[in-house]
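>>> sequence and predicted structure are below.
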Amino acid sequence: MAQQRVERRLTAILAADVAGYSRLMGMDEAGTARRLRDHLAAIRPIVARHDGRIVKTTGDGVLIEFPSVVAAVECAIKVQKLMARRNAKLIAEQRVLYRIGINLGEVLVEGDDILGDGVNIAARLEGIAEPGGICLSRSAYEQVKSKIDTQYADMGEQRLKNIADPLQVFRINVGLAATASAPPTLPLPDRPSIVVLPFMNLSDDPEHAYFADGVTEDLTTALSRLRWLFVIARNSAFVYKDKAVDVRTIARDLGVRYALEGSVRTAGQRIRITGQLIDGETAKHIWAEKYDRQLHDIFTVQDEITENIVAAIEPHLYAQEGYRAARQPPESVDVWGLVVRAIDLINKFGRKHNEEAQRLLRRAIEIDPNYARAHATLSWAIWWATLYYYVEDRAEGYRQSALHAQKALRLDQSEPWAHMMVGLNLSTSGQHQRALAEHQAALNLNPSFALAHMAYGWALLRAGRFDDAIAETAKALRMSPLDSFSGLYTTIHGLALLAARRFAEALPYVRASVVADAEFAGHYNALISCCGHLGLIEEAAEFTARRNKVGPPLRVSVLRNNLRGFAHCEVFAEGLIKAGIPE
């Protein structure tokens, strides 16, 4: 029988993907998907004019074939310049930046698809390109170096993932027009830094995913207690859950040196946990271990993993650091699982998710009334539901939140969540100095607790210490740049800048809060006030109309009443008056 002939051809391959795709989707999934469709529609005519063929598109990428490298590079440059113009009209949180890799190589042809090393190299080149940039293989560069008048930079030999031999790579300097929209790369902190990525659930039952989430949560908390270690918050890490993203890209997006990843498998009363500590710059494994234990030993295993990470990152601190987690674990793994699942639901937002979270937490408290974290988390769920008007009697909502926070603190003085929630409720009731003391206690126990930094900033804002509030909320944003509560984070940071009369600096943050959660009327208030101070009256009117569709009509007198006794009340109201909001 004759062997079927395999079709091969030499072609120019362009691979492109969206930089920070997971972050964009985590902040605004529907809006990002819509903008990507619009951008691709604008790019298609450019591809056609250069005789390109779109082979396939993925959620965040596109593969295109060209008859020549010259056509591919000319198309890429025009695409990047088009994207720069389109991005200039958007706020930073909405900008889409493509990274492009171009290779000249042989491909296998299967119907309309193309496969092989030629395609793989283009994809890897795209992975090392800067956002808004273009990288070429040497084979592609040789075809265009004397034919396209642009600036090329030799990046030297690069080792690309799953490509056997190093490849010489060249970068095209498209110009400031194409790259000005790129978000600034987060600098590495001045101390060791790490993100605990969501552990994979390898159990047969997908319902056991909460075990993996719980291990991730607990390891993040344990590492956050170490003062010499900068730890990215849990909510930013969970943006990457179930997503195949290169660890170097994640480290670059979050501005950290190390990443911890792993997996959890449960079978009956047995559990297997694996962990790997990875260098975010080189993707090399620094430490790896596997633990086979009884299910009830899960907390001991988490402590052992924490110890091993400490020893691997800072060996000289291993002997002197009190790295054992200062926690009082629950009476059973079942209680722990209920709390873990509740936290996940709270982070998903929405009345139904919040109600289910409260149900799980009340069940956990029934089983173990002395588990402080359950009371503190219930306090947070109730506080959030009250803030978002999920409850009719807001005074009673805040009272219930305060009761559970105080109960948590009586049960465990070393629980940072308890101190934070006591502080939040004190600040809500206008007891600013007592609130500040509780927030400081929370941060003494957990220096990398991003939400506690934000809550502390909120209390400082209400107490009139605006510059301190700006500094504290900036820390929270750095520790959790992709947080599911990003609307809350950017609102409070923007409010602090607004209160300090730094209106132009405040504007992008209060805009971002509306992008993060366009259904919460409260986020619009700060944006409208800021627009009023800056004389952006038409924009203020547009946002007022949008705001009044999702909440009761905005009135200055209502806001003054709600913020009575808070230091930023008058500057807030002043901006609303300038924006034309009725008294």
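Thanks, I have the structure now. Residues are numbered from 1 along each chain as shown.

>>> use CA for all of it now, contacts and neighbours both
OK.

>>> which residues does Val391 contact?
Contacts for Val391 (CA atoms under 8 Å, 6 or more residues apart in numbering) come out as 385, 397.

>>> moving C-terminal of the biggest strand by length in the chain, what's the next helix or strand?
The longest strand of the chain (DSSP state E) is strand 98-110. Toward the C-terminus, strand 98-110 is succeeded by strand 113-115 as the next helix or strand (DSSP states H and E).

>>> show me which positions of that next one end up buried.
The neighbour-count check on strand 113-115 (16 or more other CA atoms under 10 Å) flags Ile114 as buried.

>>> ok, and what's touching the following helix or strand past that strand?
Per DSSP H and E, the first helix or strand lying C-terminal to strand 113-115 is helix 117-128. For helix 117-128, contacts defined as CA under 8 Å, 6+ apart pick out 13-17, 99-107, 134-137, 160-161, 163, 169.

>>> same thing with stretch 534-541?
503-504, 527-529, 531-532, 578-580.

>>> where along the stretch 201-350 of the chain do the helices fall?
Under the criterion DSSP state H, counting those that start in this stretch, the stretch 201-350 of the chain contains helices at 209-224, 234-237, 247-254, 298-313, 315-318, 333-347.

>>> may I see these arranged in JSON lines, with mean neighbour count and distance to Ala567 as well?
As requested, those are exported to JSON lines (neighbours: other CA atoms under 10 Å; distance: least, CA to CA, whole Å):
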{"stretch": "helix 209-224", "mean neighbour count": "23", "distance to Ala567": "32"}
{"stretch": "helix 234-237", "mean neighbour count": "24", "distance to Ala567": "30"}
{"stretch": "helix 247-254", "mean neighbour count": "21", "distance to Ala567": "33"}
{"stretch": "helix 298-313", "mean neighbour count": "18", "distance to Ala567": "42"}
{"stretch": "helix 315-318", "mean neighbour count": "13", "distance to Ala567": "43"}
{"stretch": "helix 333-347", "mean neighbour count": "21", "distance to Ala567": "29"}
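
>>> let's bring in a second one:
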Amino acid sequence: MRWIFVIARNSSFTYKGKAVDIRQVGRELGVRYVLEGSIRRAGNRVRITGQLIEAGTGRHVWADRFDGDLSDLFELQDRITESVVGAIEPSLRFAEIERSQTKPTSSLDAYDLYLRALPPLYTYSEAGFREAESLLKAAVEKDPSYSDALAALADCTGRRTLNGWIADQKEGHRLTCEYARRAIAADPSNAVALATGAWAYSVFAGDFDQALDLADRALQIHPNSIQVRSPAAWVYIYGGESQKGIEQLLVAQRLSPVDPRTSITRSALATAYFFAREFEETVRLGRQVLSEAPSHNVTRRYLAAALAHLDRIEDAREIIADLLKAQPSSSLSLSRTSKFRHQWMMDLYIGGLAKAGLPE
């Protein structure tokens, strides 16, 4: 996790087996959070417990336990690492957001502005995205090479464009790719920036070769983050590899089942199942997404198309009516600007929308 400074194991091992005060550990190592744990063994079974503590206050941020079999120690190590990293990353992010919100506005730096932008970004609403965009632009003004803020700005601009909350669609496409390019240039080792760039280049530019390269690089650097797995999955979906996208998204859900952006992961899954022609799954997931985040106009389109392909025309037309209320500019001609690697994907998508009653 590139945004976290981690103390080397030799320093942390000096506290092994000792009764220590977490506050003292935090002061001596100069860290804000301490991850501690224990191992108990019974025969060939092992139970590992872990907890993440805010050193300054002693507050528990996260705790969990993991059971495993020592018959394959390396597999167990990999699984524990994946589980711990996947769990503590969003926990740390929430803790840091809380910390930034207690600071007076006069002392906000680029990092604090970035953190304050995340909650409105997570709302997946037009107003939330506008607020997030303002904070992210302020962060980038303070630090033009802030890769995380630039990646979040690309994400925000792209989703505003997809949902019809930017009047000039072409400009939205251009800005999304530009912010993504700047995020990658600022830090080519930032897995989230690489994954966001992969998403942007595939969805808004149709540059699938570059997008796949970026997605693969991001997954090699940080495979245990939903912020990497989820945007990388979109690349595979729009590139015509639905099953590969589904695999990535199921791992993402397992890594962070309560992540604030699970609606985006479910929306991606609904889309992946649509192109896999599993329309019932698209309907199930699509309705779930809209119950959690009613502003997901992208999900409305795939839900309507899936219902139409299932010959549930009345239901499909109800979704189209909702879509036109939320995004009056929606049309078949606008939908044809979507970037898919294969013509059969466009035919399936537009065919379903036309059958559902979306006007030309």
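Yep, it's here. Note that this is a predicted model, so its numbers are computed, not measured.

>>> strands of the first structure, start to end?
8-18, 53-57, 61-66, 98-110, 113-115, 134-137, 151-158, 167-173, 193-196, 200-201, 230-231, 258-267, 270-279, 285-294.

>>> re the thing from before, Produce a ChimeraX select command limited to the buried residues of the contacts of helix 117-128 of the first structure.
Buried subset of these, written as a ChimeraX selection, criterion 16+ other CA under 10 Å:
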select :13,14,15,16,17,99,100,101,102,103,104,105,106,107,134,135,136,137,160,161,169
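
>>> which residues sit in contact with the counterpart of Leu409 of the first structure in the second structure?
Under the alignment (TM-score structural alignment), Leu409 of the first structure pairs with Ile184 in the second structure. Ile184 of the second structure is in contact with 147, 190, 193-194, 197, counting by CA under 8 Å, 6+ apart.

>>> ditto for Leu554 of the first structure
Here Leu554 of the first structure is in contact with 544, 548, 581-582 (criterion: CA under 8 Å, 6+ apart).

>>> ok, now with 10 Å
521-522, 524-525, 544-545, 547-548, 576, 581-583 (CA atoms under 10 Å, 6 or more residues apart in numbering).

>>> which of these are buried?
521-522, 524-525, 544, 547, 576, 581.

>>> among these, which are in helices?
521-522, 524-525, 544, 547, 576 (DSSP state H).

>>> what's the match for Gly118 of the first structure in the second structure?
Checking TM-score structural alignment: Gly118 of the first structure goes with nothing.

>>> the closest residue to Gly118 of the first structure other than its chain neighbours: what's it in contact with?
Nearest residue to Gly118 of the first structure in three dimensions, chain neighbours excluded: Gly105, at 4.4 Å (CA to CA, 6 or more residues apart in numbering). Shown here is Gly105 of the first structure, whose contacts under the criterion CA under 10 Å, 6+ apart are 9-13, 116-122, 137, 139-140.

>>> most neighbours of all these, which one?
Ile13 (32 neighbours; other CA atoms under 10 Å).

>>> got a list of what that one touches?
Under the criterion of CA under 10 Å, 6+ apart, the neighbours of Ile13 of the first structure are 52-53, 55, 63-69, 72-73, 101-107, 114, 118-123, 140.

>>> returning to what we had before: quick check: ChimeraX command selecting the buried ones in the contacts of stretch 534-541 of the first structure.
Buried residues among those (16+ other CA under 10 Å), as a ChimeraX selection:
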select :503,527,528,529,531,532,578,579,580
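
>>> burial measure for the aligned partner of Ala469 of the first structure in the second structure, as a count.
Matched across to the second structure, Ala469 of the first structure falls on Gly245, judged by TM-score structural alignment. Using other CA under 10 Å, Gly245 of the second structure is surrounded by 26 other residues.

>>> ok, for Gly245 of the second structure, nearest residue in space, not its chain neighbours?
Gly245 of the second structure's closest residue in space is Ala233 (CA to CA, 6+ apart), at 4.4 Å.

>>> to which residue of the first structure is the one you found aligned?
Under the alignment (TM-score structural alignment), Ala233 of the second structure maps onto Gly457.

>>> burial measure for Leu24 of the first structure, as a count.
Counted with other CA under 10 Å, residues neighbouring Leu24 of the first structure total 21.

>>> just give the closest residue to it, not the sequence neighbours.
Thr32 (6.4 Å).
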